[in-house]
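**Student:** coordinates only, sequence not included:
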């Protein structure tokens, strides 16, 4: 199952996997409102000034909900919207109802008010049994399990990052444009990246695949420039992993504080 690049994409993929034919979308603005704000404040989860970060990203104008004019979004939200559209287009048998009633227009959805879509989809009333609250002991076990997974991911990504730094230093000191020794170093590192479990996610894999693509094309079309292209890739890789490692480290510390470790 496609886990998506975030919780929203995963939720829709999960609903599809469970066999639901009606999926209601709500709160997917993917755009700024008239006062320049959007979404709930998620700074507590991202450990950064989220509003500042979103406004620093490249902005664009896109079609608004209901195709009524245009709204301003940023490049990250626009990519989020496009990937949603690919997911929805890929499942024509599922009705995706966009009940956000604002924000950016999302293609391959049926735009409808939330109250109206609930009336449309309601069935006979069912009794729901709410699950019991998790005991404190069970909560701690789950938190510890999550912490262990985070620490394992951090260790793997940090190892790759350190390796990339060493390779970058070697390649930047390379006097010849490209040679067999440099190629061996590059191909060995590429193999490590391909096998790294943390880089198999929907978020990392396409990003680094396309970045490395410039090197692969250059290697056959313009070998003299191939080294420069791979150095550029390593710089991108290090910048992204640095941000990821910082976020993961903050998360690890938060979990440790909660668990009093």
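**Tutor:** Nice, I can see it. None of these values were measured; they are calculated from a predicted model.

**Student:** rest of the way, CA atoms for contacts and neighbours
**Tutor:** Will do.

**Student:** which SS class is residue 23?
**Tutor:** Secondary structure assignment for residue 23 (DSSP: H, G, I helix; E, B strand; the rest coil): strand.

**Student:** another structure for you, compare them:
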């Protein structure tokens, strides 16, 4: 999508379905080789709480959602823990992300509880720090901000592309509605229509289908 809007310089980051997915994808995009996650329980604790004490919406807020629950393997293979379908979906998507990028980075799960997340190494945060933080790294240099003039030019191009896509969408919709109306009229007739007319309708349908297959917008 970003390529379609001529925003190649900005790239693309897969946001996933929750903020953690985005965070790890951002870490990958920044080139980090070791990524530590913490607080990724994705399960109820032993008291049945969904969040930590002091959470602004309450420790048991997820119980009000009435989501179906299930048992999944626990962190460090310590039996099973109770989770719900949304958390489980988060976990599965994270595992897919980690599996697809295991050649690019090493993922550490320092949560020390909750559900087990495959394709990660389970270590405490202390152990992660002792293992990985052995030397000082150079500070990350933030990219320069766009000038106002550059920002305005990009915005104009973006709006032009959006307008063009809207025009194309309307054209396709109008063509589809016109064909629909013609076909409905044909089906409603109780007499034989001229072959030449039917061939023309057939050709219009073929042209429309070809546009669906070949048009850049679609």
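**Tutor:** That came through, no problem. Note that this is a predicted model, so its numbers are computed, not measured.

**Student:** what's the TM-score here?
**Tutor:** Taking TM-score structural alignment, normalised by the length of the second structure as the basis, the two superposed chains have a TM-score of 0.53; 128 aligned residues with a Cα RMSD of 2.7 Å.

**Student:** Contacts only, for the aligned partner of residue 86 of the second structure in the first structure.
**Tutor:** Counting by TM-score structural alignment, residue 86 of the second structure lines up with residue 76 in the first structure. Residues counted as contacts of residue 76 of the first structure (Cα atoms under 8 Å, 6 or more residues apart in numbering) are residue 57.

**Student:** Equivalent analysis for residue 33 of the first structure, please.
**Tutor:** 71-72, 103.

**Student:** Check which helix or strand the closest residue to residue 44 of the second structure other than its chain neighbours maps to.
**Tutor:** Spatial nearest neighbour of residue 44 of the second structure, chain neighbours left out: residue 50 (4.9 Å); criterion: Cα to Cα, 6 or more residues apart in numbering. Using DSSP states H and E, residue 50 of the second structure maps to neither a helix nor a strand.

**Student:** which residues touch the closest residue to residue 94 of the second structure other than its chain neighbours?
**Tutor:** Nearest non-adjacent residue to residue 94 of the second structure, counting by Cα to Cα, 6+ apart: residue 21, 6.3 Å away. Applying Cα under 8 Å, 6+ apart to residue 21 of the second structure gives the contacts 14-15, 93-94, 97.

**Student:** which among the residues you listed end up buried?
**Tutor:** For the contacts of residue 21 of the second structure, a neighbour count by 16 or more other Cα atoms under 10 Å gives the buried set as 93-94, 97.

**Student:** Aligned to residue 86 of the first structure, what sits in the second structure?
**Tutor:** Per TM-score structural alignment, residue 86 of the first structure is aligned with residue 96.

**Student:** To what extent does the helix or strand containing its match diverge from the first structure after superposition?
**Tutor:** In the assignment (DSSP H and E), residue 96 of the second structure maps to helix 85-100. Comparing helix 85-100 of the second structure with its match in the first structure after superposition yields a mean distance of 0.4 Å (mean Cα distance after the TM-score superposition for the first structure).

**Student:** Report the buried residues of that helix.
**Tutor:** 87-88, 90-91, 93-95, 97-98.

**Student:** one step back: tell me the spacing between the alignment partner in the first structure of the residue nearest to residue 44 of the second structure and residue 29 of the first structure.
**Tutor:** Counting by TM-score structural alignment, residue 50 of the second structure corresponds to residue 38 in the first structure. Plainly put, residue 38 of the first structure is 7 Å away from residue 29 of the first structure if you go by Cα to Cα, to the nearest Å.

**Student:** correct me, but the residue nearest to residue 44 of the second structure touches residue 41?
**Tutor:** No: counting by Cα atoms under 8 Å, residue 41 is not a contact partner of residue 50 of the second structure; they are 9.1 Å apart.

**Student:** Quick check on the two: which one has the bigger neighbour count.
**Tutor:** Neighbour count, other Cα atoms under 10 Å: between residue 50 of the second structure and residue 41, residue 41 has more, with 24 against 20.
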